[in-house]
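Engineer: mind looking at a prediction? Sequence and model below.
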Amino acid sequence: MANRNSRDWMWSDALQMLARADQLHRQVFRPAAATRALCWEPPIDLLETTGEVQIIAALPGVDPEGVQVFIDEGGALVITGRRDPSPAMRRAMVHRMELPQGQFARRVPLPAGRYGRIDWQAEHGCLTVTLHKAGQAR
């Protein structure tokens, strides 16, 4: 039993390290145009049913009023906005800062198909975007 627990623990740690490496890779090694400000990419979940595609983006501390959501010319969903530092950060000594600040942008290639209406809502620090497939009965 102890051997199984150690494998589960090591597997969990390995997955966390891979997720963190992927996050750092997206933040650091993403080519940026010289005229564009540096930005971060929020993590997402992409789900598909017979009638819709749903994208859930983690946006803790982001004002939903400043978020833009659209489908670009290449057929990908684009989510952009900004996360401003909390006022407390201006007068505090920061010991650790893991939540990214500033501009963010995430381009999400979508599954093949045609999409009609786009709905989105912000709740509990996440943005949920629902793309309704064109021609699907509801």
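Structural biologist: On my side now, so go ahead. The shown structure was predicted, so the numbers you read here are calculated from the model rather than taken from an experiment.

Engineer: from now on I want contacts and neighbour counts done on CA atoms only, so please keep to that.
Structural biologist: Fine.

Engineer: for this structure, what spans make up the helices?
Structural biologist: For the chain, helices defined by DSSP state H occupy the ranges 2-28.

Engineer: number of nearby residues for Gly102?
Structural biologist: 14 (other Cα atoms under 10 Å).

Engineer: quick one: it and Gly66 touch, right?
Structural biologist: No. Between Gly102 and Gly66 there is no contact under Cα atoms under 8 Å: 12.0 Å.

Engineer: any common contacting residues for the two?
Structural biologist: Counting by Cα atoms under 8 Å, 6 or more residues apart in numbering, the contacts common to Gly102 and Gly66 are Arg82.

Engineer: what's the closest non-adjacent residue to Val78?
Structural biologist: Distances taken as Cα to Cα, 6 or more residues apart in numbering place Arg107 nearest to Val78, at 4.5 Å, with adjacent residues excluded.

Engineer: let me fix that, I meant to ask about Trp40.
Structural biologist: Spatial nearest neighbour of Trp40, chain neighbours left out: Phe104 (4.7 Å); criterion: Cα to Cα, 6+ apart.

Engineer: from Val129, how far off is that neighbour?
Structural biologist: With distances defined as Cα to Cα, to the nearest Å, the gap from Phe104 to Val129 amounts to 16 Å.

Engineer: below is an additional structure, to be compared with the one above:
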Amino acid sequence: MIYRKPPSSSTWIDALRLLEEADSLHRQFFRLGQGRPQGPTWEPPIDIFESGRVLSVLVALPGVSAEHVQVLVEGATLVVVGERVLPAPAEAHIRRIEIPYGRFERRIALPPGSFEIRESRMVDGCLRLTLIMG
């Protein structure tokens, strides 16, 4: 027979605190907006790779169609804006939502120089951008 000590109340408090911290980190990953009604509600995560005069940007946009995304260069900033619509029908009972939806915007500071967008395409749920320094 294995004897197990029942969990103390401090163990439960620690477990709840860890769950709250994990939830907070998850929300931080998507950087939820500050509740501006017409502003973006989330920022998609990105990867950036630089090779010579070429800058490759990968923006994670699961479930977003190319028609719902705009990309432009504003001075020294690459701007990606759009919307991920809620994929569930209005009458559906939502059990869990972890992938953010709604209006998004991501502003990416570019390295010094003048950049031109050469390629923009959706691949495997990600927006792949290729920028060339002029």
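Structural biologist: Received it, and whenever you're ready, just let me know what you need. What you are looking at is a predicted structure, and each value in this text was computed from that prediction instead of being measured.

Engineer: the residue nearest to Trp40 of the first structure -> the second structure?
Structural biologist: Under the alignment (TM-score structural alignment), Phe104 of the first structure pairs with Phe104 of the second structure.

Engineer: so what's its match up against?
Structural biologist: With contacts taken as Cα under 8 Å, 6+ apart, Phe104 of the second structure has the following neighbours: Pro40, Thr41, Trp42, Glu43, Pro44, Val81, Gly82, Glu83, Arg84.

Engineer: so which of these hold up in the first structure?
Structural biologist: Among the contacts of Phe104 of the second structure, the ones whose aligned partners also stay in contact in the first structure (both residues aligned by TM-score structural alignment, their matches' Cα atoms under 8 Å) are Thr41, Trp42, Glu43, Pro44, Val81, Gly82, Glu83, Arg84.

Engineer: next step: these restricted to strands.
Structural biologist: Using DSSP state E, the subset of those located in strands is Val81, Gly82, Glu83, Arg84.

Engineer: let's have those residues in a markdown table, adding neighbour count.
Structural biologist: A markdown table is the format used below for those (neighbours: other Cα atoms under 10 Å):
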| residue | neighbour count |
| --- | --- |
| Val81 | 17 |
| Gly82 | 20 |
| Glu83 | 21 |
| Arg84 | 19 |
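
Engineer: show me which of those is closest to Gly63 of the second structure.
Structural biologist: Arg84 (6.9 Å; Cα to Cα).

Engineer: ok, the closest one touching Gly102?
Structural biologist: Yes. With contacts defined as Cα under 8 Å, Arg84 of the second structure counts as touching Gly102 at a distance of 5.1 Å.

Engineer: measure the residue nearest to Val78 of the first structure to Tyr115 of the first structure for me?
Structural biologist: Arg107 of the first structure sits 16 Å away from Tyr115 of the first structure when distances are taken as Cα to Cα.

Engineer: re earlier: the residue nearest to Val78 of the first structure is in contact with Ile79, isn't it?
Structural biologist: Yes. The pair Arg107 of the first structure and Ile79 qualifies as a contact (Cα under 8 Å) at a distance of 6.6 Å.

Engineer: between those two, which has more neighbouring residues?
Structural biologist: Using other Cα under 10 Å, the more surrounded residue of Arg107 of the first structure and Ile79 is Ile79, with 20 against 17.

Engineer: pull the number of nearby residues for Pro62 of the second structure.
Structural biologist: 17.

Engineer: then Ala14 of the first structure?
Structural biologist: The burial count assigned to Ala14 of the first structure is 12, neighbours taken as other Cα under 10 Å.

Engineer: ok, now which ones touch the spatially most central residue of the second structure?
Structural biologist: What sits nearest the mean C-alpha location of the second structure, by Cα atoms, centre = their mean, is Pro44, with 2.1 Å. Shown here is Pro44 of the second structure, whose contacts under the criterion Cα under 8 Å, 6+ apart are Phe30, Val59, Ala60, Leu61, Phe104, Glu105, Arg106.
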